[in-house]
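J.: coordinates only, sequence not included:
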């Protein structure tokens, strides 16, 4: 079925507007908002689904509400950050007439302060995800620029051993310092595996099902 002439005309006008280089910067900010929302939902929804049904108690409605809330928070925060970051970068370039590397840092700094400043589980997970990758990248950049001597052997095995040793030490003796979702995962792996009563909660279930 063909689209009505009015709709075809509207689509042609919109497409013509989108192709105009004059509005490219503003439209890029808007599309950044769109991509942030979509990417945030794609990342958070599966993660929230798995973690909620594995570790969260409550009714099905409560679990679904928690999944939707986590997905919305991640999606909206990321959308707002991309919008803010791209907008601030464009503003700085417009005011100075050219682009400088410091623009990215300042825009990211202000965007992070405005969007991710609330200390909640979603923002904590996002920031910790980024922190690990930033530290890796800074180490590589330091080697690339000559600030850090290039190692003569692969340091990754030592790094791995240090990370796992520290996280298990923290879990066993300073558990409240770890993020709740990590505590839940490690409890399942290292504590729940110490308890069983029969074949049902040894192989089939993690814990015995309540008596009916």
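T.: Done, it's in. As the structure is a prediction and not an experimental result, all values here were calculated from the model.
J.: can we go C-alpha only for contacts and neighbour counts from here?
T.: Will do.
J.: now residue 75: closest residue in space, sequence neighbours ignored.
T.: Closest residue to residue 75 apart from its sequence neighbours, by Cα to Cα, 6 or more residues apart in numbering: residue 40 at 3.9 Å.
J.: how many neighbours does that neighbour have?
T.: Residues lying near residue 40 (other Cα atoms under 10 Å) number 21.
J.: please apply the same query to residue 114.
T.: The burial count for residue 114: 14, using other Cα under 10 Å.
J.: pull the contacting residues for it.
T.: Neighbour list for residue 114: empty [criterion: Cα atoms under 8 Å, 6 or more residues apart in numbering].
J.: tell me which helix or strand it sits in.
T.: helix 101-115 (DSSP states H and E).
J.: so which bits of that helix are buried?
T.: 103, 107, 108, 111, 112, 115 (16 or more other Cα atoms under 10 Å).
J.: what do you get for stretch 84-93?
T.: 84, 85, 86, 87, 88, 89, 90, 92.
J.: among those, which two are most distant?
T.: Based on Cα to Cα, the longest span within the buried residues of stretch 84-93 runs between 84 and 92 and measures 12.2 Å.
J.: and the strands in the chain, which stretches?
T.: With DSSP state E, there are no strands along the chain.
J.: still on that earlier bit, distance to residue 57 for the buried residues of stretch 84-93 - can I get that in JSON lines?
T.: Converted to JSON lines, these look like this (distance: Cα to Cα, whole Å):
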{"residue": "84", "distance to residue 57": "37"}
{"residue": "85", "distance to residue 57": "38"}
{"residue": "86", "distance to residue 57": "40"}
{"residue": "87", "distance to residue 57": "41"}
{"residue": "88", "distance to residue 57": "42"}
{"residue": "89", "distance to residue 57": "44"}
{"residue": "90", "distance to residue 57": "46"}
{"residue": "92", "distance to residue 57": "48"}
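J.: another structure for you, compare them:
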């Protein structure tokens, strides 16, 4: 039996595998993003710009790998019988996520790149809000059993709908809620950008200035207007 297939070392290799995957995913994601941003929107010598791309890639990979190591290690420790045990796996993952975030994402420790941890956390926040909305909706439909009108105009309870009808109904509600969510978010974004732009994230603020503050630009010919050099 090799060390890789030995059950005794399985938890350790799971931690290392998660860290490896975090490095690969973070590297691929940040490299492509940083490369495009540097090539399209920044000027200057090419070598410093490429160094900036590699630095951003390294920082992103470090963040994902570090969180993976801490998270998986906490799970390994807390699921032991001396702590919370196997029966509390949901609580264990919540605590592990909080502890890993306290070390990596909360910026309590000046170890990891604050801009990257900020971006990742905001990205996750939007997904958490949408997921929680769907969870609340599903529980409401299952517990309250509201009535809906079918194609014939008859009232029918949620539990009396077949699986396809329930899925279709949920998709309709999801789509409508997303429309209102998008309207409110972008309304607030443009409102805050107009009155107090300094409170928005720097990358968002800069991209909005580039796209929307065109009244500040001057151009005398088509070359200037199209940004051709």
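T.: Cool, got the structure. For clarity, every value in this text was computed on a predicted model and none was experimentally measured.
J.: run the chain-centre distance for the helix holding residue 114 of the first structure.
T.: Put simply, helix 101-115 of the first structure sits 17 Å off its chain's centre (Cα atoms, centre = their mean, to the nearest Å).
J.: re the thing from before, isn't the residue nearest to residue 75 of the first structure right up against residue 81?
T.: No. At 11.0 Å, residue 40 of the first structure does not count as touching residue 81 under the criterion of Cα atoms under 8 Å.
J.: center of the first structure - which residue?
T.: Centroid-nearest residue in the first structure, with Cα atoms, centre = their mean: residue 126, separated by 3.9 Å.
J.: separation between the nearest residue to residue 118 of the second structure once chain neighbours are set aside and residue 80 of the second structure?
T.: In space, and not counting its chain neighbours, residue 118 of the second structure is closest to residue 105: 7.2 Å by Cα to Cα, 6+ apart. To residue 80 of the second structure, residue 105 of the second structure is 26 Å away according to Cα to Cα, to the nearest Å.
J.: of those two, give the one with the bigger neighbour count.
T.: Comparing residue 105 of the second structure with residue 80 by neighbour count (other Cα under 10 Å), the higher total belongs to residue 105, at 25 against 11.
J.: and that one, what pairs with it in the first structure?
T.: Aligned by TM-score structural alignment, residue 105 of the second structure pairs with residue 116 of the first structure.
J.: residue 201 of the second structure too?
T.: That one, residue 201 of the second structure, aligns with residue 179 by TM-score structural alignment.
J.: again, but for residue 120 of the second structure
T.: Aligned counterpart of residue 120 of the second structure in the first structure: residue 126 (TM-score structural alignment).
J.: separation between the alignment partner in the first structure of residue 21 of the second structure and residue 122 of the first structure?
T.: In the first structure, the residue paired with residue 21 of the second structure according to TM-score structural alignment is residue 35. Distance of residue 35 of the first structure to residue 122 of the first structure, computed by Cα to Cα: 18 Å.
J.: again, but for residue 154 of the first structure
T.: Using Cα to Cα, we find residue 154 of the first structure at a distance of 34 Å from residue 122 of the first structure.
J.: comparing those two, which residue is more hemmed in?
T.: residue 122 (16 against 9).
J.: related to what we said a few turns ago, the nearest residue to the match of residue 21 of the second structure once chain neighbours are set aside: neighbour count?
T.: Spatial nearest neighbour of residue 35 of the first structure, chain neighbours left out: residue 79 (7.0 Å); criterion: Cα to Cα, 6+ apart. By other Cα under 10 Å, the residues close to residue 79 of the first structure number 25.
J.: what lines up with residue 79 of the first structure in the second structure?
T.: In the second structure, residue 79 of the first structure lands on residue 65 (TM-score structural alignment).
J.: residues touching that match, list them.
T.: 18, 19, 20, 21, 22, 23.
J.: adding neighbour count and distance to residue 59 of the second structure, write these out as TSV.
T.: Supplementary listing: these in TSV, determined by neighbours: other Cα atoms under 10 Å; distance: Cα to Cα, whole Å:
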residue	neighbour count	distance to residue 59 of the second structure
18	19	17
19	23	14
20	17	14
21	16	15
22	22	12
23	23	10
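J.: now those residues in a markdown table, with distance to residue 169 of the second structure?
T.: Shown next, in a markdown table, are those (distance: Cα to Cα, whole Å):
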| residue | distance to residue 169 of the second structure |
| --- | --- |
| 18 | 38 |
| 19 | 40 |
| 20 | 41 |
| 21 | 37 |
| 22 | 37 |
| 23 | 40 |
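J.: so which of those belong to helices?
T.: Per DSSP state H, helices hold the following members of the contacts of residue 65 of the second structure: 18, 19, 20, 21, 22, 23.
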